[in-house]
Structures are given as structure tokens and as C-alpha cells.
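Visitor: Would you be able to build a 3D model of this:
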Amino acid sequence: MGFTLLIIVIILALLFDYINGFHDAANSIATVVSTKVLTPFQAVVWAAFFNFLAYFLFNLNIADTVAKTADTMNINLVVILAGVVAAICWNLFTWWFGIPSSSSHTLIGGFAGAAVAHGGLDVINLGVIGKIAAFIVLAPIIGMIMAYTITVIIINICRYANPSRAEWWFKKLQLASSALFSLGHGANDAQKVMGIIAAAVIVYLKDENLSVDTMSHWLHVGYTVIDGKVKINHIPEWIPIACYTAIAAGTMSGGWKIVKTMGTKITKVTPLEGVAAETAGAVTLFFTEYFKIPVSTTHTITGAIIGVGLSKRVSAVRWGVTISLMWAWVLTIPVSAALAALIYTILSFFL
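Guide: Below is the predicted model of the structure:
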């Protein structure tokens, strides 16, 4: 039964990653599509390539942090299953209404809520969750300030440039800035599902009292336990390959509702502003990845787009849309946690 449950968790985690493609991966291409630098299909291929490239350029900081949301040694596979199911439900709900909520915080909220239902507050890492929750506010603010600053600097440097020639150059530069943002997105978002799958494998080995050395290569998740907490050192190659494939497929399948919201409804974005927003978003993602903080690419790029809008005037930002997005951000973790706790309670009667 344990192995069957592990396979179900892995499949649902990849399904979540696919739905994340509807939701968060679309954000990495929203500005480059809205400025017509690339067609939607070209943008997806471009983003998917740099998402995957991130695997070779970054370590497992984010995957490790996500796995530490709950005490892996004191939970079971039903906890992870309930968390992933809750995350899928909330993501589909917000995607249906075109709300760019955070898939990252959905997954973390679901994982934590199911863990609390299983063993109380003692089995979750409140320090990790508190840091992640703080960046619901900090990530968009950092992105906004950086994007505003970059936009103002670019405008002053290029104030005497020929407008048509400048736009031509910024369309080319947007390819580079969107590539940077996709690298940051790959280093951040894809690793979250890797962390959940790795945690599921570790829990399975623990519950079945198995050693990693006795397992086939595909279950060789390297980890150490320090002061009762698990640190992930290595994951087999199939996990990142599967995660990146799922998120890219999801983007091609249904991300355009979110692209429309991010690329046109918050403020009108020009190629210059696209460069500023994507560069600011990329730097923010690199910064948070370095400090092992899972942040939302949705929050980050939203803040950056608001920043470029503010560089024109305050009224250039459609604040009604922005406020509705912020409500979704605030509600994501508690709603996902409550839903996961309910699902865990129900599943516990059958598993």
C-alpha cells in the first residue's frame, strides 16, 4: 500500500506542477507576449528552455526549504497527499477565475495544514513558514522598487534616443530579460514540487524502514538528518526532468487567462517597461533563491509591473485589479491549509 500511495503522490505532485503551468509559469512570459516580442508558442519554448537550464545553474536551496515546511520524520504519505490535493483544488479555482494567486504558497499552505491536522503545530517549522509568509509582502515590494528604479534609470539614459530605434533595441533586450526571469522562475518554482516529491520518497523509506542503498536508482534521494531536521543533498535526474516537463506542458495548455491579467490588466506594458519588469523580477528571484526563500513568481512580477506603471504616474496602475490580486495572496495560505486539514481528516478514515 505504501508504494502505491507514493506513486499516487508523485503523479498528483506532477499534476500540480502541470496546473502551475496554467498559473505561475505564465507569469514569466506575460510581458514578452503582451509586447508582441514573441508569439505565445515561441515564448513558451523560450521560457521552458531557460526554466530547465536553471537546474544546471542552481543548487537545491528551494527544494530543501519546502521539504522542511513540516518535520519529514514525523509525518506520513497521507499528509503529503492531502496537501497536494488541496493545492490542486485551490489552484484550479483561482485559475478558473483568472486570479494570479501563488501556487508556491498554495503548496506550502496545503503541506503545513495537513501536517498540523496529523500531529499539531509541533510537526511544522513555524520559522520557515513565517519567513515564507513575510515574503508575500516583501517580494512584490522589492520587485516594485527595483522595477521603478530600473525604469527611471533607463528613461534618463535613453531620453535623447530615437524612439523607433530604441523600441527595436528594447524588444531585443526583452528576450534577454525574459530569459533571466525564466531562469529565476525555474530556480524557484520547479524546485518546490521537487521538494515535495523528495519529501514523499523520504517519508516512504522511513515508513517502510528501508535504506536508500537498498532501493533502485530512481528512489535515490540523498539526505541527512541534522537535529531532527532533514536536509536534501541530492535528487535523481528524473525528478527535475519530470517537473520541468510538466510545468512547460501546463503553460502551453492553459496559461493565457493569467497572461492577459498580468500583461494587460494591471498596466499597459511597453518593451522598455517589459525589460525593466523582467529584470527586476529576475534579480528578486535570484536574491531569494540564494537565501533559500521560496517566493511567488506571481507576486514578484506583479510588483515589478506595478513599479513600471508607477514610473509613469500613479493612475497608470489599475488599482482595483491590484487590490483583488492582493486579497487572493493573503487568503492563499490559510485557505489551502484549512482545505488540506479537512482533506487529511477525510482521507485518514480510508488510508
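
Visitor: Every contact and neighbour count from this point should use C-alpha atoms.
Guide: OK.

Visitor: Okay, helices next: where are they in the chain?
Guide: Per DSSP state H, the chain carries helices over the ranges 2-23, 30-34, 40-57, 61-67, 77-96, 103-119, 126-157, 163-185, 191-207, 238-254, 256-260, 271-290, 297-310, 319-348.

Visitor: I have a second one here; can you model it like the first so I can compare?
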Amino acid sequence: MHNSNIFIPFTFLILIFRFSNALDCSSPPKVIDVNQSGEGGSFRTIQSAIDSIPKPNTQWIHIRISAGTYTEAVTIPKNRPCIFLEGAGSSSTIVQASYHDRMSTSATLISLADDIIAKDITFKNTYNNPGFAHANVVKMLPASAAKVEGNRSAFYNCSFKGVQDTLHDHSGLHYYYNCYIQGAIDFIFGDGQSIYEKCAINFTTGIDGPIRDGVITAQNRESAGSTSGFVFKECTINGINGKTQLGRAYGPYSRVIIANSYLSDVVRPEGWSTWNQLEENLTYVEVNNTGPGANNAKRVKWMKTLSEEELNSFLNISYVDIDGWINKQRNTNNF
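Guide: The predicted structure is shown next:
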């Protein structure tokens, strides 16, 4: 272990400049309903409801999605920001598709616009459904449940289910609260600047899946000056059907911080992998965690430690909540 010199206040000035141009979505929100029966003039599919929104959009649109399983891929284009997708509960409103193609086009949810909220919904990619697997061998391919590229995107009480590359946390300021994220291989990946708070992270290939090792995160920070990183606070990490590393370096300056969380014995002793990147450029930090998987005795020696000031700069909600957009979204949409 050694101290890092990565805390440079100027980078946070860059962050504020980069993300300060928040769109002022007008209120009150316009309400649109989605129901598979089409009753009461509602839309039958989520995509048709999104397609009905004017572009460019500047008003909050509240899309209320009734309980049901919606077998469709959903795309929110860049010119339709200010959308609040609300389901009837993550166990009741399920959006699923079965695609494997380029990562940029094959997710069940592709969210490209800024100022997006999703609440009480499950997003699932069933392509790698391991129920057909025999013995301990199965070919798994990238198949994302969601790709989140827009800035100021927040997810509450949502579930993301897949096996490989489940949640493509591509880029932008993102906040995940009380979410469930399931997968086996690099299943939280990308270059987002994101806080995962009180989330349940479940390593699994599925109930009937093969026993194999995997990786939870693959964070893709590209430069020392980049402010991106994944922060997990007050989360739980569990799993079945094998053991998992906490992360490997998808980018040369990959950064992941896990704090005040519970780690089960599903976590491999070494914890992390360089994935052929330079050890000294990577920022993997574990602080105040509990559980059998939190034992750092056999962790990689190049794991970093942060000063209290450095650590607080990531754990504080201000790491993603530039200009207070999180409460502004919640207050405007009344939750």
C-alpha cells in the first residue's frame, strides 16, 4: 500500500466547468401513461411513449409505466432529455430484450440524453441466460441491460440484470440509489463519474449458471486529469457460482473506491487486476468495509490509500451532484 498523489483540486474546477451547463427542464411535468392494454389512451410500449415527445424537448416528461413485462429495447435519444421513467416496482415493471451486438447498440435501455431519471424498474438482457449451460462451460458474450451515456442521470430502486457487461456506465454524472446490479463478467463498466449508494451488487451467472470466476467492475478512466470513477458507498457485495475480483483496469487510469460496504466471501483474496495497465496509475481503494471478503491481507500490494480529505472528496455527494441537480430533479418530480 502507498499514498497516492491523485488529489488535485484543479481537476474539480475542471469538473464544475465541464458539467455546469445543466438544462433547466421546465415544470410542472407532463404525465404520459404506458399500459400494455392501451386503456385510457395510454401507450402500449415505452418506446412509443418516448417517440411521442417533441424534439428537442425542454419540459419534464413523467412516463408512468404500469406493471408488466415489456419485451422491447428502449432508446432515449440525445434530443429528448428531461424524462422521468417510473415503474410500479422493480419486481413488477420489467423491461427486457435479448441482444448481443456492438456494445453501443445492443443494450435493453440506451439512455443518451441528459437529465434522465428512472425509478422502480428492472432492465434485463436475457441473451446470456445460462439456463441451457452444461457442466461448467458456457460461452458468454457482451449483452448489456443498460447503457447510460447522458449527463445528470439518476436511478432509484432499479434492477439491472445480465451476465456480461450488464451496466454500461458510459460517461457523465450518474447517481444510483438502492439499486440491484447482477452479472458475472465486467458487469459494471465504462467511464462514468458515478456514485452507487446502498446498492446490492450480486455476482452470479444465474441460478443454473456455470461455476466460474469473474470481475465486477471495469472502469475506463483514460487520463490522470479525468475526474471519472466509480464510488460504492454503503453497498453489499454477494454472489454465487464462483469467485470474483472487485475490478480490473479497462482504462490506464482506472479508478474505483469501495467504502463502508459489506463484502462477502465471494470476493477473491487479491481483489483487483491491472489487466496489463501500469500499477502506479491505477486507483483502487477500500475503506471501512466489513465481511469476510473485506480482509485485505492478501490484496494486491499496489492498492492505494487516500487521505481523509481525498477520500471525502469522492464519498461526498458533491462528487457527482454538481449544482445540486439531484435534489432539483427529485423536488421537481415530487419524490
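
Visitor: Any idea what the TM-score is?
Guide: Superposed pair, TM-score by TM-score structural alignment, normalised by the length of structure 2: 0.21. Supporting alignment: 119 aligned residues with a CA RMSD of 6.7 Å.

Visitor: Report the separation between Ala147 of structure 1 and Leu173 of structure 1.
Guide: 15 Å (CA to CA, to the nearest Å).

Visitor: who has more neighbours, the two?
Guide: Ala147 (31 against 18; other CA atoms under 10 Å).

Visitor: just to revisit the earlier point, which one, of the helices of structure 1, ends up nearest to Lys229 of structure 1?
Guide: Nearest to Lys229 of structure 1, of all these, is helix 61-67, at 9.7 Å by CA to CA.

Visitor: next one: the closest one to chain centre, how far?
Guide: In terms of CA atoms, centre = their mean, to the nearest Å, the centre of helix 61-67 of structure 1 is set 12 Å apart from its chain centre.

Visitor: who does that helix touch, helix- and strand-wise?
Guide: helix 191-207, strand 229-234, helix 271-290 (3 or more CA pairs under 8 Å, 6 or more residues apart in numbering; DSSP states H and E).

Visitor: Who are the packing partners of the second one?
Guide: Of the remaining helices and strands, those touching strand 229-234 of structure 1 by 3+ CA pairs under 8 Å, 6+ apart are helix 61-67, strand 222-226.

Visitor: Serialize these to JSON lines and add fields for mean neighbour count.
Guide: Formatted as JSON lines, these follow (neighbours: other CA atoms under 10 Å):
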{"stretch": "helix 61-67", "mean neighbour count": "26"}
{"stretch": "strand 222-226", "mean neighbour count": "12"}
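
Visitor: Of all these, which one is nearest Ala340 of structure 1?
Guide: It is, among these and with distance given as CA to CA, helix 61-67, at 16.2 Å.

Visitor: can you redo the helices and strands packed on strand 229-234 of structure 1 as JSON lines with distance to Ala328 of structure 1?
Guide: As requested, these are arranged in JSON lines below (distance: least, CA to CA, whole Å):
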{"stretch": "helix 61-67", "distance to Ala328 of structure 1": "21"}
{"stretch": "strand 222-226", "distance to Ala328 of structure 1": "35"}
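
Visitor: what number of residues lie near Phe49 of structure 1?
Guide: Phe49 of structure 1: 17 neighbours (other CA under 10 Å).

Visitor: Identify whichever of the helices and strands packed on helix 61-67 of structure 1 lies nearest to Ala114 of structure 1.
Guide: Closest of these to Ala114 of structure 1 is helix 191-207, at 13.2 Å (criterion: CA to CA).

Visitor: roughly how far is that closest one from the heart of the chain?
Guide: Averaging C-alpha positions (CA atoms, centre = their mean) puts helix 191-207 of structure 1 18 Å from its chain's average.

Visitor: Distance of Gly214 of structure 2 relative to Thr305 of structure 2?
Guide: Using CA to CA, which is the criterion applied here, Gly214 of structure 2 is 25 Å from Thr305 of structure 2.

Visitor: Comparing these two, which shows the higher neighbour count?
Guide: Ranked by neighbour count (other CA under 10 Å), Gly214 of structure 2 and Thr305 place Gly214 first, with 25 against 18.

Visitor: is it true that the more buried one touches Gly247?
Guide: No - using CA atoms under 8 Å, Gly214 of structure 2 is not in contact with Gly247, being 9.2 Å away.

Visitor: can you list residues touching both of these two?
Guide: Shared contacts of Gly214 of structure 2 and Gly247 (CA atoms under 8 Å, 6 or more residues apart in numbering): Asp186.

Visitor: immediately after the longest strand seen in structure 2, which helix or strand?
Guide: Identified as the longest strand of structure 2 according to DSSP state E is strand 26-34. Using DSSP states H and E, the helix or strand that follows strand 26-34 of structure 2 in sequence is helix 46-51.
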